[in-house]
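Asker: requesting a structural model of the entry that follows:
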Amino acid sequence: MTLQKKEKNELLEWLKAIVVTVVFVIGIRTFIFTPILVSGESMMPTYEDGDRVIVNIIGKQISGLERFDVIVFHTTEETNYIKRVIGLPGDHIAYKDDVLYINGTPYDEPYLDAYKAQLMGYGTLTQDFTLEDLANVSTIPEGYLFVLGDNRVNSTDSRDPRVGLIAIDTVIGKANIRFYPLDHIGIVK
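Answerer: As a prediction, this is how the structure comes out:
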């Protein structure tokens, strides 16, 4: 085999490896995981502005969406939001005296404890509301979710008529792995 033919074969092998790698990466980003940049303060203290998060796209198909999952969903063609699932289809949601009630049962929200402690007994983190007040329905319809940001004072979420109840088919996936900043890498709940 001549040197020129050997170099040509080696180049062809490298090209094949690069093409396979590119196809593999695109497949993973499209069907399994995709990175996003958190923009804004609506999910503080869980996620800070500038955090980089991996969205598990396939997780919603495998395990479904569950209450208190942090999800990313499309709001427009260019815009995605990151919020926490509070209400599932068939649920009635209400807030009274800073306590979440789902179908009349009070629920703890430990991810809000840091913010509630800062209030030191003055005021509430989440203003009182009922699903009827916000969406003019008594229960969340099939195919929809009720979502809230963890920073309840500064979040555009299902309480805002521009967002409202979100269609499940707009959900990209679950956001539970932070990979930047490096000192905060890990699984987030």
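Asker: CA only for contacts and neighbour counts going forward, please
Answerer: Noted.
Asker: please name the nearest non-neighbouring residue to the residue most central in space within the chain.
Answerer: Geometric centre of the chain, nearest residue: I71, 2.1 Å, by CA atoms, centre = their mean. Leaving aside its chain neighbours, I71 sits nearest to K174 (4.3 Å; criterion: CA to CA, 6 or more residues apart in numbering).
Asker: from the chain's centre, how far out does the host helix or strand of the one you found sit?
Answerer: Assigned by DSSP states H and E, K174 belongs to strand 171-180. On the basis of CA atoms, centre = their mean, to the nearest Å, strand 171-180 is displaced by 6 Å from the centre of the chain it belongs to.
Asker: quick one: list the elements packing against it.
Answerer: strand 52-56, helix 59-62, strand 70-74, strand 186-187 (3 or more CA pairs under 8 Å, 6 or more residues apart in numbering; DSSP states H and E).
Asker: by how many degrees do it and strand 70-74 diverge?
Answerer: For strand 171-180 against strand 70-74, the angle by axes from the mean of the first three to the mean of the last three CA atoms, to 10 degrees is 120 degrees.
Asker: mind listing what's buried in strand 171-180?
Answerer: Neighbour counts using 16 or more other CA atoms under 10 Å place V171, I172, G173, K174, A175, N176, I177, R178, F179 of strand 171-180 among the buried residues.
Asker: to compare against the first, here's the next sequence to fold:
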Amino acid sequence: MLKLCTAIANLEIWSQDKDEKINVECCYNLTQNRYTNMDVTERTHESNSLWFRLVFGANPAITLIRAAVLFGVSMFLFTVVVIPIRVQGISMLPNFRDNSIHFVLKIAYLKNRPQRGDIVAVKFIGNKIALLKRVIGLPGEKLSIKDGIVYINGEPLEEPYVKFKRARWNFPETVLRNDEYFVIGDNRSMAMEAHSFGAVNFSRIIGKLLL
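Answerer: Below you'll find the model as predicted:
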């Protein structure tokens, strides 16, 4: 609201706090037909300006541009570079618990290929469901499982990450193709029929787990 000020005067009023008379610079406001304390008005305006600067900065336009850039970078980071993944089930126990959330680096294999022992996110069912698994077999290798022990090219594979007692899994020898990796969970105590594992094409590996 526009204030019409016709006169500025120093009014002498009694201060109850100080128990004395004080002078207050006032402006007579025609719209409200009363005197307005100019000092209080100026302080209120300064206070509002301070909060505005704290929120939007000295230059609101630049602040909005920065916020837009930050939002764009965040969206790019969490859709193209890194994605969250929730562990579903008990196949990775005890190293990764059911419903725990982790982050996968999607660009981990732009130049390099997965190595044995890597924990990766794999598209097992269609393109929407991803599972967390460990790479144990590499392209060109012969892999089999006998009584729960994994064999690579006829030699038993050391797996210190397998903590639970192994069930007697048996899987016939298979030769991995040039672009295939064998992935499996760390929990070998569960029934083999309830465990999703096997050879997957490199194109189905989303990325590597960020530890």
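Asker: mind putting the buried residues of strand 171-180 of the first structure in a markdown table, distance to H92 of the first structure included?
Answerer: Shown next, in a markdown table, are the buried residues of strand 171-180 of the first structure (distance: CA to CA, whole Å):
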| residue | distance to H92 of the first structure |
| --- | --- |
| V171 | 21 |
| I172 | 24 |
| G173 | 24 |
| K174 | 23 |
| A175 | 25 |
| N176 | 26 |
| I177 | 29 |
| R178 | 31 |
| F179 | 35 |
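Asker: tell me where the second structure has helices.
Answerer: Remark: helices assigned in the second structure by DSSP state H are 38-56, 60-76.
Asker: doesn't L105 make contact with V82 of the second structure?
Answerer: Yes - contact status for V82 of the second structure versus L105: in contact at 4.7 Å, counting by CA atoms under 8 Å.
Asker: show residues contacting the strand holding K174 of the first structure.
Answerer: 51-60, 65, 69-74, 82, 184-189 (CA atoms under 8 Å, 6 or more residues apart in numbering).
Asker: can I get the helices and strands packed on strand 171-180 of the first structure in a markdown table with distance to K96 of the first structure?
Answerer: A markdown table is the format used below for those (distance: least, CA to CA, whole Å):
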| stretch | distance to K96 of the first structure |
| --- | --- |
| strand 52-56 | 32 |
| helix 59-62 | 30 |
| strand 70-74 | 23 |
| strand 186-187 | 31 |
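Asker: which one of those lies nearest to V153 of the first structure?
Answerer: strand 70-74 (17.8 Å; CA to CA).
Asker: quick check: angle from that closest one to strand 52-56?
Answerer: Using the same axes, to 10 degrees: strand 70-74 of the first structure against strand 52-56 is 80 degrees.
Asker: surely the residue nearest to the centre of the first structure and I86 touch.
Answerer: No - I71 of the first structure lies out of contact with I86 (CA under 8 Å); the separation is 10.8 Å.
Asker: one step back: and the residue nearest to I71 of the first structure? What does it align with in the second structure?
Answerer: Correspondence of K174 of the first structure to the second structure, assessed by TM-score structural alignment: K208.
Asker: wait, what's in contact with whatever residue of the second structure lines up with D157 of the first structure?
Answerer: For D157 of the first structure, the aligned position in the second structure is F197, judged by TM-score structural alignment. Contact analysis of F197 of the second structure by CA under 8 Å, 6+ apart lists K133, F182, V183, I184, G185.
Asker: still contacting in the first structure, which of the residues you listed?
Answerer: Checked against the first structure using both residues aligned by TM-score structural alignment, their matches' CA atoms under 8 Å, the contacts of F197 of the second structure keep these contacts: K133, V183, I184, G185.
Asker: my guess is the third one contacts K133, does it?
Answerer: Yes - at 5.3 Å, I184 of the second structure and K133 qualify as touching, with contact defined as CA under 8 Å.
Asker: tell me which of these two has more neighbours.
Answerer: For I184 of the second structure versus K133, the count of surrounding residues by other CA atoms under 10 Å is larger for K133: 25 against 21.
Asker: OK, contacts around that one?
Answerer: Going by CA under 8 Å, 6+ apart, the list of residues near K133 of the second structure reads M92, I119, V120, A121, V122, V183, I184, G185, D186, F197.
Asker: next one: I13 of the second structure
Answerer: K21, I22, N23, V24 are the contacts of I13 of the second structure under CA under 8 Å, 6+ apart.
Asker: and F96 of the second structure, what pairs with it in the first structure?
Answerer: Using TM-score structural alignment, the equivalent of F96 of the second structure in the first structure is Y47.
Asker: isn't that match up against V38?
Answerer: Yes - applying CA under 8 Å, one finds Y47 of the first structure in contact with V38, separated by 7.2 Å.
Asker: okay, those two: which has more neighbours?
Answerer: Neighbour count, other CA under 10 Å: between Y47 of the first structure and V38, Y47 has more, with 25 against 19.
Asker: the more buried one and G149 of the first structure, how far apart?
Answerer: 10 Å (CA to CA, to the nearest Å).
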